[in-house]
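Participant: only the shape, not the letters, is given here:
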């Protein structure tokens, strides 16, 4: 939709409401209902960080457990943009609720899993389910905002704050559950959340957000099966190649990665309904830069969330409950940072917001390097955890707000889907980084420090990218936005 048409629609809708209605936010009964399902992804991503030790102890395979995590994130990387496309065909609410059902099914299969193979399959189902929520939540919010002449900014902040809060609280919640009931509890806790979310979303006035009765053929074309297959070949072979660098590099995978990546880009540029809209990245530099920055940021984010809880248990000898509670400061600071980041974004724009987040990430990496097993008191660990909560809030609100700002209402579901894909690729890369820098588990200070040096290098690159970006104006405007996009 051209920007002028979007303005015309909002103007027409607002003319039927009270003056200034377009400045009113989307009500919390809508954004809050959608947030109940959107928190399932950060909840499951962060809880498993403290359950890894218990899962490995039961199944006797630390490397197998790492593939449980990778399977979930590879699946979500594929599922996020696909879910956004399916939402436009069948209705965002239908796909959202369908995702809830898959989360419930995956949780039940995981609780009953007799082997690590079954657990991997369970997390594939779980990954498909949780990937459906954020893209379709954004579509429903933007659809509601245009229908009633409301602003979507506050609703976006609600989703980000809820997601960040749950992600930060996840290790603490997971630690309490695992320490009390065993690792299976991180799966059965999904069931009441699924039930609550289904009731809330069905009762909320979100409509079907553009859904229609699409045929099976339309759905298959929308899925872009060939694009998905090529993506899986490229990302899986890349992970296997990078992991092999720790012992004996599997160089024969290099041409597989190269050919798979080239074929993927070639196919996506020509596909009528691409799985990953490479053409949008080519014409919209602001979006493509944001997605690359998102991938690097999430790689660092998950290095912290997967690495530090393992280090606390293996090296400091903490229980799952103690490790989770030690990560608790991340939660409180992350919530405050998200709210502060939202206000900063509204006042001065993306550059300042992201600069605060990336500098804080750099400082956090330096603090991790300074931590020593034998000398660091608990108070120091808590302070480091608190600092690590700052980048989560500022970077997330900055990057997600940018994606929302440069996408039209028809494209926002797909754009957020691509955002989630890059985040999940970052999560997969973090697993590789941890295996290369510290092995399958962080069992000494040197492994933790090598991980921290990676974060320092990545954060320094992010700071430079934000400072020298030509797509973020000094007052918050977004430059270089292609046709059909606009800045809020």
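Facilitator: Cool, got the structure. Since this is a predicted model, take the numbers as computed values, not measurements. Numbers count the residues shown, from 1 in each chain.
Participant: rest of the way, CA atoms for contacts and neighbours
Facilitator: Fine.
Participant: quickly find the element holding residue 381.
Facilitator: According to DSSP states H and E, residue 381 maps onto helix 378-405.
Participant: which SSE is immediately downstream of that helix?
Facilitator: Past helix 378-405, the next helix or strand by DSSP H and E is helix 412-438.
Participant: packing partners for that following helix?
Facilitator: helix 62-90, helix 133-148, helix 225-244, helix 285-314, helix 378-405, helix 445-468 (3 or more Cα pairs under 8 Å, 6 or more residues apart in numbering; DSSP states H and E).
Participant: relative to helix 412-438, how tilted is the second one?
Facilitator: So the one you mean is helix 133-148. 150 degrees (axes from the mean of the first three to the mean of the last three Cα atoms, to 10 degrees).
Participant: for the first one, same thing?
Facilitator: If you take the same axes, to 10 degrees, helix 62-90 sits at 170 degrees to helix 412-438.
Participant: quick check: buried residues in helix 62-90?
Facilitator: Judged by neighbour count using 16 or more other Cα atoms under 10 Å, the buried positions of helix 62-90 are 62, 64-90.
Participant: next helix or strand past it?
Facilitator: helix 92-111.
Participant: touching that following helix from outside, list them.
Facilitator: Applying Cα atoms under 8 Å, 6 or more residues apart in numbering, the contact partners of helix 92-111 are 37, 83-84, 86-87, 118-119, 121-133, 136-137, 139-140, 184, 187-188, 190-191, 194, 197-198, 201-202, 206-211.
Participant: below is an additional structure, to be compared with the one above:
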């Protein structure tokens, strides 16, 4: 029998109330808090996407070839999986400000060092470390925002929607910005540029948040019991699960080869982690949060949205390549997605404040259905009309990225008990990584870039949009935040 109680709905006083006001002036402290957390959280998306256009150049410069370039992407994903699992629990126990500042300092130092790398292993190690550090920022930031809301007893004027918008924007412009930096200054500068916003974020965090915020991270006189609270054994198991899951996603699995040991090991590690978590009072990976229906529902919706979005982002270019589009043309067509997703966040932040996440969820679901419908019709268009159809579909995808992402994150975080806000944020981020990376691998390896493949992808996207709409209609989440 589990040594800890099931997570019940937290009292109303401990719920997180995260909204972005659209009326009334923002006071300087509120604005400073928003900017500090937004700059911190957007570093991960920019670091993840800006390297894409630099990978071929780095491979040639370091004589690593295509496989070496791919190792940089894989290393970053592995590091992110480690960081996001550990950071939430550590932030809840040891102090979110410490975790956030430590992550930013690591980003600052390691990105500067990465520009001096002379061999591929050095750069891979740097990318792994940056993945750990940037992934730790979001859970810590959400924990700090939760504390701020509770201290003030009211909704923060610029909170979660601003963080979501900044992350969407920086992830979207990352490839173009990385390409421009590589062309103008070389790949070393492209690797080092993240140090600038990291340094700015450190200054902003110190100005926005007092040191005593970290006292909330540990109940009572817990300083001497920090490591028992963090649960190192549980963290080690969780990291092993993340590493094995990442290996399953990036290594081709064949029934008759030794690679079959990977899925077997993954199942065994997951079972061990579940048993460990059930028999520990305060486990590193708190499975009891999944007993909260709003949190579980929010995580499920997050997975649905990310599977659909990544399927389109990686599947549609395969079909376009079969029609003669270059990688640069496909990349340029994806650029407006970021701007439209930010616009969708701005459009629906008032609705989230007043009526909860249901309106943007339904808008995102409807957009997904239209995206899939448009993709179904694309093969019938003449070549001259393909560009217009693609831009229309991707414009709708931008609405999904902004509206649904805002709603799913709001739903999960708003249902979080204050003491476990970092842990729930880690779950949300982990779901995003697994859904996104898993979908990418499946689409790239299994989907043919033909009309048949595009139609199969379109049917799947329509189904996911309908699933999101039905679950929202049947089980609407909580209403708007009281102010």
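Facilitator: Done, it's in. Please read these numbers as outputs of a predicted model, since none were measured by experiment.
Participant: TM value for the aligned chains?
Facilitator: After superposition, the two chains reach a TM-score of 0.81 (TM-score structural alignment, normalised by the length of structure 2), with 459 aligned residues with a Cα RMSD of 3.8 Å.
Participant: related to what we said a few turns ago, okay if I get the helices and strands packed on helix 412-438 of structure 1 as a markdown table plus distance to residue 99 of structure 1?
Facilitator: What follows is these, written out as a markdown table (distance: least, Cα to Cα, whole Å):
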| stretch | distance to residue 99 of structure 1 |
| --- | --- |
| helix 62-90 | 9 |
| helix 133-148 | 7 |
| helix 225-244 | 19 |
| helix 285-314 | 23 |
| helix 378-405 | 21 |
| helix 445-468 | 33 |
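Participant: those: which one's closest to residue 327 of structure 1?
Facilitator: Closest approach to residue 327 of structure 1 among these is made by helix 378-405 (5.9 Å; Cα to Cα).
Participant: who does the closest one touch, helix- and strand-wise?
Facilitator: By 3+ Cα pairs under 8 Å, 6+ apart, helix 378-405 of structure 1 packs against helix 153-181, helix 285-314, helix 320-326, helix 328-348, helix 350-370, helix 412-438.
Participant: those helices: which one's closest to residue 248 of structure 1?
Facilitator: helix 412-438 (11.6 Å).
Participant: thinking again about what came up before, and the helix holding residue 381 of structure 1, how far out from the chain middle?
Facilitator: The chain centre lies 13 Å from the centre of helix 378-405 of structure 1; the measure is Cα atoms, centre = their mean, to the nearest Å.
Participant: surely residue 304 of structure 2 meets residue 463?
Facilitator: No - counting by Cα atoms under 8 Å, residue 304 of structure 2 stays clear of residue 463, with 10.1 Å between them.
Participant: tell me which of these two has more neighbours.
Facilitator: residue 304 (23 against 17; other Cα atoms under 10 Å).
Participant: the more buried one and residue 399 of structure 2, how far apart?
Facilitator: 15 Å (Cα to Cα, to the nearest Å).
Participant: ok, how many other residues are close to the aligned residue in structure 2 for residue 194 of structure 1?
Facilitator: In structure 2, residue 194 of structure 1 lines up with residue 198, judged by TM-score structural alignment. Residues contacting residue 198 of structure 2 under the criterion other Cα under 10 Å number 24.
Participant: which stretch of helix or strand covers residue 198 of structure 2?
Facilitator: Using DSSP H and E, residue 198 of structure 2 falls in helix 195-208.
Participant: from the middle of its chain, how far away would that helix be?
Facilitator: Helix 195-208 of structure 2 sits 21 Å away from the centroid of its parent chain (Cα atoms, centre = their mean).
Participant: identify the residue nearest the aligned residue in structure 1 for residue 340 of structure 2 in space, chain neighbours excluded?
Facilitator: Aligning on TM-score structural alignment places residue 340 of structure 2 opposite residue 333 in structure 1. Excluding the flanking residues, the one nearest residue 333 of structure 1 by Cα to Cα, 6 or more residues apart in numbering is residue 389, at 5.0 Å.
Participant: against structure 1, where does stretch 97-109 of structure 2 fall?
Facilitator: Mapped onto structure 1 using TM-score structural alignment, stretch 97-109 of structure 2 covers residues 93-105.
Participant: ok, average deviation of the matching stretch from structure 2?
Facilitator: Averaged over the aligned pairs, stretch 93-105 of structure 1 sits 1.3 Å from structure 2 after superposition, using mean Cα distance after the TM-score superposition for structure 1.
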